[in-house]
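Asker: take a look and give me a structure for this.
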Amino acid sequence: MTEKYNPQVIEQKWQQRWEADGLNRAKIDPSREKYYAMTMYPYPSGDLHMGHWYAMAPSDVRARWMRMKGYNVLFPMGFDSFGLPAENAAIKRGIHPKEWTYANIKRMRGQLRSMGAMFDWEREAITSDPSYYKWSQWFFLKLYDMGLAYKTMAPVDFCPTCNTTLAREQVWGEDRHCERCGTPVIKKDLNQWFFKITKYADELLDFSRLNWPERVRAMQKNWIGRSEGAEVVFKTEKGGHDIPIFTTRPDTLWGATFMVLAPEHPLVAELTTPEQKAAVETYVAQATRQTEIDRLATDKEKTGVFIGAYAINPVNNERIPIWIADYVLMTYGTGAIMAVPSGDERDFEFAQKYGLPIPVVVAPKDWDGQPFTEAYTEPGTLVNSGPFNGYATIGKYSLEDWTPELAAQYGLPADLTPETEGRRAVTRWLEQQGIGKFAVTYRLRDWLISRQRYWGCPIPMISCPSCGIVPVPYAELPVELPEDVQFMPTGESPLKFHEGFRHVKCPQCGSENAERETDTMDTFMCSSWYQYAYMDPHWKDGQPLSPDDIPFNPTEGDYWLPVDQYTGGIEHATMHLLYTRFFTKAMHDMGVVPFDEPMNALFNQGIILGEDREKMSKSRGNVVAPDDLVQAYGADTVRGYLMFGFRWDQGGPWDSKGILGVQRFLERVWELVTGDAGKRGDEEATEAQLRELRRKQHQAIRRVTQDIESFSFNTMVAGLMEYTNALAAIRGAAPGIVTHSAWGDAIRTLVLLLAPGFPHIAEEMWAKLGQPYSVHQQSWPTWDEELAKEDVVEIAVQVNGKVRDKIEVPVEIGEAEAKTQALATEGVQRHLEGKTPAKVIYVPGRLVNIVVK
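Answerer: Here you go, the predicted model:
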């Protein structure tokens, strides 16, 4: 009698064996090609949720498959363990963040092990370990030495509930709320530390060496927001002030009839006349209370106030009024715009409301000389533009994108050059006249890393009354977090009130009145370099550091780096995935690594929703706990359903019944493999049966291989199910075949194909087949295209394009024979009704279409 499949016993047994044998420990082997696979590490919240499983289990399949293909695979795991939830737990529950965090890590480590993933736990990196964050501090000092870290007063987004500043990327939604707690964000001026990520803006726009999803590239490109144009200086009428503006349309300068400053612009107070002061101050107060989203809303009525001053348009010396309006932001360009109402929808609406001139400067091909009734933003011919009248201007299009078709559409020349196209010609003229220059601006802002929290990496800087800001010497790293702190919801870091931490001797002059920086770093700092920490998480423990160090074991790094395949959620596109690219580019400039991109390839998985099609959350009561499912069905079944039930890049709603289908599949596999174990011999089987067996075997190898290669894990599992069903059908039709050596080969192939996705049951069945340990160290099977070919193929038979029958024919059938068989089918004869076909069309291997008039 076949032994019953018992996943709970099998899985625990093999997990213990793999751990004892060090099966998943990655070691340098110069004779083998390396493969460094990473999936995003979790925050130790205390429970591994279904989203973690969905991200990690298919990643593990790919890593296991690469190992069976002969690669030397590194697949590490760690914990992103600094962060606000630990501090909130300290305030709410009276539990120290360290105690809360490490208890959660212990629990989640056990949950991760139950998954059966091939994580190399000897390389576990925990970002809140001093052995880890001393290197985070080392990076800070190196960036400071390079001029890439600086401190300045700046308006920042502040969450009054979390009592901390937020990076731009952590402010979500049209209502600008905190991503963590949902509270509306306010503005606050604080002295903050920033990283100069903007220095790398152009490099970050180069994706040429990256196999990353187009969607992520587009999101990063849009976030960086590179715009080419011109910077033009407008002088104020009364002199004393130059107001630079950035415009992407210098060709429309002759149409600028007013200037608009952002309400926060530093010149507003200086230029406002006494008569306008009260109105301006009232408007500024109203505008600064609004969110940027509200201010930029296209359906919002445009408002503004004239400040009483005038500027001089440098291209025609015309006097234009200066206004303030909330649709101009201080955070983009220079905080001032030239308003060209005939060429910009917002400016047009504003000018109409306040009775400002709207001269036409870019005319469409069918313009009748009348005033515009709406702004025109497309290509056209320059008019009322001084020396550039008659020039073609193509607006948003580049010369590379300008085609004869577009030229015909807009009635403009097709053969434009930088000398004859308006926007480019005007820019050169501005430079020649000394009133402007070519310029590039970016939407990207420098990375704000200061956080008013305790549970984060301390910033290794000191403020001295004599020396100013002084870095902590490298040899004194790490600056460790004190544990005896008081947690109060004050909005300031508890470190600020810890006298022993705060007061320190200046390392430069020896002053006793120096103070440590009491803010800690954004946790994205820690995850920007964690792929390097996996080289050796305890690298240089107990040793003093120096600026000439390398932040990872160079022997390991030379072999494993960079990451070959990274997987994780697309929600990190403009945060973590951008920051880690910035870090690697800075490391390249430091001379630490010979490459400047961190991960060669990236795949973004989707999201598992609750059965109600909503995001899983405790408040909705739709959370599915992986631990309960593992206990009930086993890890292999849970892994299988997460692969089979969803397209990995899309995700979808959980189906509690779906997991039962995978459970039944594994039970069928178990019976098929172990029920025939031990039977050997060469009893006769028909040649046709053996040919069919080999065909199904090689078709399965081909399909599963190609599906794993393309991350199509749902169809991979479907292919395994079809192969299992095919083997069962062959055995049912010819029971004697199980004694043939070809059957044993087909069964071993099934187990090998199962191994990456279902590692425990595959290992157990491999052992029961008497094969050498471990199945995960065996070579991946290969297919023979000739053996995978079908002998016969089913083709459709159509009459006037509609399918009327189907026939099975030999693959190599000739055209004449295929037509003869098609014409003889019952379905065709019934629809011909004695008529003679006018034409018979044969598409080899697919269809015969009979045309009847």
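Asker: CA atoms for contacts and neighbours, from now on please.
Answerer: Noted.
Asker: nearest residue to Ala336 other than its sequence neighbours?
Answerer: Leu261 (4.4 Å; C-alpha to C-alpha, 6 or more residues apart in numbering).
Asker: so who does that neighbour touch?
Answerer: 268, 322-325, 328, 335-337 (C-alpha atoms under 8 Å, 6 or more residues apart in numbering).
Asker: so of those residues, which ones are in strands?
Answerer: 322-325, 336-337 (DSSP state E).
Asker: from those residues, pick the one nearest Met50.
Answerer: Ala325 (47.6 Å; C-alpha to C-alpha).
Asker: what's the burial count for that closest one?
Answerer: Counted with other C-alpha atoms under 10 Å, the neighbours of Ala325 add up to 24.
Asker: report the contact partners of the closest residue to it other than its chain neighbours.
Answerer: Closest residue in space to Ala325, ignoring its immediate chain neighbours: Gly304 at 4.2 Å, by C-alpha to C-alpha, 6+ apart. By C-alpha under 8 Å, 6+ apart, Gly304 lies in contact with 283, 323-326.
Asker: next: Ala125.
Answerer: 77-79, 132, 530, 533-534, 537.
Asker: what's the closest of those to Met219?
Answerer: Distances from Met219 to these, taken as C-alpha to C-alpha, are shortest for Tyr530 (22.9 Å).
Asker: next, the second sequence, to be compared with the first:
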Amino acid sequence: MAERGQATRFNAPEIERKWQARWEADGLYRAVEGGDRPKWYALVMFPYPSAAHTHVGHWYNYCPADAHARFMRMRGYNVLMPFGFDAFGLPAENFAIKAGTHPFVSTMRNIETMRHQVRSMGASFDWSREVISCHPNYYRWTQWLFLQLYKNGLAYKARAAANWCPGCNTVLANEQVIDGACERCGSVVMRRDLEQWFFRITRYAEELLDFSKIEWPEKIALMQRNWIGRSEGAELVFSAEDGSPIPVFTTRPDTVYGATFMVLAPEHPLVERLTAADRRADVAAYVERARRTSEIERTATDREKTGVPIGASAVNPYTGEPIPILIADYVLATYGSGAVMGVPAHDERDFEFATKTGLPIKVVIAPDAWFGSPFSEAYTESGTMVNSGPFDGTPSQDGKEKVVAYGAERGFARATVNYRLRDWLVSRQRYWGAPIPIVYCPTHGEQPVPEKDLPVLLPEDAEFLPSGESPLTRDVGFVNAICPVCGGPARRETDTMDTFVDSSWYFLRYASPQDDEQAFDAVETHYWLPVDQYMGGAEHAVLHLMYARFFTKALRDIGKLDFGEPFTRLFNQGMIISGGAKMSKSKGNVVEPDDYVTTVGADVLRTYLMFLGPWDQGGDWSDEGIAGPLRFVNRVWTLVSESGVRLDVASNGATGPIELRRQVHQTLRGVTDDLDRFRFNTAIAKLMTLTSNLAAEAEPARGTAAWSEAIRLLVLMLAPLTPHLAEELWERIGGGYSVHTQDWPRANEALTAVSTVTIVVQVDGKVRDRLTATAGISREDALVAALASDKVTRSLEGRPVTKDIFVPDRMLSLVTARS
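Answerer: Now for the predicted structure:
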């Protein structure tokens, strides 16, 4: 321990390297199943190695997450905090193409760099459990999971209109199309009819709406509910002239008597069959234009509605009357049945369309005080049914159920629930992904690859540049396969899987990452799963987070898991920006951590990032802002190094000032609550205040039990936030290795209790009020409280206070001009 005024300089880079090496050699953060401590599985979303380096945005995710995991370990939990890399997919492949290297080479090179950078932050990741999704020992099990879904009817191939990105030369899931553009490259997405592989996520639509068993941010739950899009209504079956049934879904069956036309999606399978000969040219041209328009554009509320008649009609089953059939691109084949009954008097979109095209508008729901005049706009509220046959005079809310019951008795209606959610399209026409384990035999058709033959390996010498079809189609050695049924020649599936398949189960693999016999060990999985605390960005709300929930529920039903939710708790961190903008190389505002680690140290950088503001709100990076955390770390170093405290040596026996102990324990209570609630910025603020106060009060307290306790508790509170600094200081004051295996201290409740006093308030010598206040309240605060009192303000009668007399914790006397 250095003497006062002679503290050695805090050499952060040297000290941090020392402790990182020690922790690694000792396996300090290696998680082991079992024991008496309750388990705590903490997990951050694993990153794409699609860039050569990490930036401080990665650190903004990982450092606070690590601080919380360390806090939970000190609170007595058996903590698992693994790390890995989401290495397949478009981001990594596009990086390789730009770099002119093979995806495996560039990806593994990036992983090595990122691994070194992430290790330098001193996080408590268990690196012995690292997974890399592009390794055959990982994607072998991704393929195995595909086969489990396939064998249980949850994976299937179908021809369907798909989202096609011309920039990435591949199809996209609906969730990967943002405002009509590819989420990855920004290209306008088109529609193509292709044979594609799907996962039957719609089977779990209802269960995915239930968040009652997990603690997730309401905004994420709302985003998933909106994406699933549950609507209660009815299916009403109209009929075409040739007798073909045309089911429509509606949430307003009470308006069916007002249907004056029917609209089919341009892609509807009946369009070609029903279109009259003299309408085929116009219809074909319209269909082609619709294919070149994104779904987002087609359904935009401010877009002009267009459509063309097909020269055919449908019969309304309730009225028996024929109504014309049109096609319009605002109707989507992917929602409901792809057919809509047009009720222009009571639907804003239909009203606009009918007004433009001259179609009739028939009122069937009358508002109060309606006397038969035409509507100038659609009336969409409740009312009384009119012009509705046997239902005239029925309140429309009651009419919904009665109309459906009437149709159900006659076989053309049924109550039903519809979902916006579509099955998950997982085919990708790209090289860098897990091959789909299916072969096609001329005799036996579609066949799954036997599990013993997994993995189906990606050919290392394949041409990987995108061309609009899978690059694997041009690799003869890959395409030629053997039928597992007859042993004859077969053709291998050449599409690869969406990278979100890899990330839909990686949290399971961490339980037993070296297992060569199974995707995940049942015993280890039962112990560690589900994840107790998941941390990552909200941008994955309807992609990764929903897909992982689907996978977990499907594997539960297949009998592979005994739980139905992957992540019990979820915390979404905000985004760190630079210069007011998202960090990107094109903007030149990417901040890399290496220079800071080698100068001021990882702990200073960690402190700065956690001190920026609330973790869920993000913050704006400032080079100047790091100076404050640097001063704080150095102040702590000096304070503890010169404290004279040795935990292995008894103090002088003096108790020390009670106010010092009160302040320390109140800080401990506040920091404990802050860390528990991810309020890292306010925890650091409290520690900054405590450090300054301890420095100011050092001399009278030095050598007492209170001083020794204060220094000990300060270092323990710092341990989750600045792990290297705390470890070094803990050793220097005689604490046993390691500070990170110590129990988190408990605040003394008697010392943290805030005592109160009654302040008597006089105005011109007369008692006007009695205020309850915190003991030790200042004169200024007491005056503010008194002037806020209704009793005091009434007695002042607008006169100014010319003088006040304050007796601490007892009385405040106000003197006015009148006295």
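Asker: please state their TM-score.
Answerer: In this superposition the chains share a TM-score of 0.92, using TM-score structural alignment, normalised by the length of structure 2; 791 aligned residues with a C-alpha RMSD of 3.0 Å.
Asker: ok, back up a step: can you list the contacts of Leu261 of structure 1 in JSON lines and add distance to Met599 of structure 1?
Answerer: Output for the contacts of Leu261 of structure 1, formatted as JSON lines (distance: C-alpha to C-alpha, whole Å):
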{"residue": "Val268", "distance to Met599 of structure 1": "46"}
{"residue": "Ile322", "distance to Met599 of structure 1": "49"}
{"residue": "Trp323", "distance to Met599 of structure 1": "48"}
{"residue": "Ile324", "distance to Met599 of structure 1": "45"}
{"residue": "Ala325", "distance to Met599 of structure 1": "44"}
{"residue": "Val328", "distance to Met599 of structure 1": "38"}
{"residue": "Gly335", "distance to Met599 of structure 1": "37"}
{"residue": "Ala336", "distance to Met599 of structure 1": "39"}
{"residue": "Ile337", "distance to Met599 of structure 1": "40"}
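Asker: what about these, which one has the most neighbours?
Answerer: Ile322 (27 neighbours).
Asker: and that residue, how far is that from Gly255 of structure 1?
Answerer: 15 Å (C-alpha to C-alpha, to the nearest Å).
Asker: likewise Asp299 of structure 1?
Answerer: 24 Å.
Asker: and the two? which has more neighbours close in?
Answerer: Gly255 (25 against 8).
Asker: could you list every residue that touches Val504 of structure 1?
Answerer: Contacts of Val504 of structure 1 (C-alpha under 8 Å, 6+ apart): 512-516.
Asker: can you rerun that using 6 Å?
Answerer: By C-alpha atoms under 6 Å, 6 or more residues apart in numbering, the contact list for Val504 of structure 1 reads 514-515.
Asker: which residue is the nearest non-sequential neighbour of the corresponding residue of structure 2 for it?
Answerer: Using TM-score structural alignment, the partner of Val504 of structure 1 in structure 2 is Ala481. Among residues not flanking Ala481 of structure 2 along the chain, Ala490 sits closest, at 4.9 Å (C-alpha to C-alpha, 6+ apart).
Asker: check Leu148 of structure 1 too.
Answerer: Using C-alpha to C-alpha, 6+ apart, the nearest residue to Leu148 of structure 1 is Lys196, at 4.8 Å.
Asker: same check, this time on Ala462 of structure 2
Answerer: Asp475 (6.1 Å).
Asker: over to Gly776 of structure 2?
Answerer: Asp809 (6.2 Å).
Asker: quick revisit: so what's the residue nearest to Ala481 of structure 2 up against?
Answerer: Ala490 of structure 2 neighbours (C-alpha under 6 Å, 6+ apart): 440-441, 481-483.
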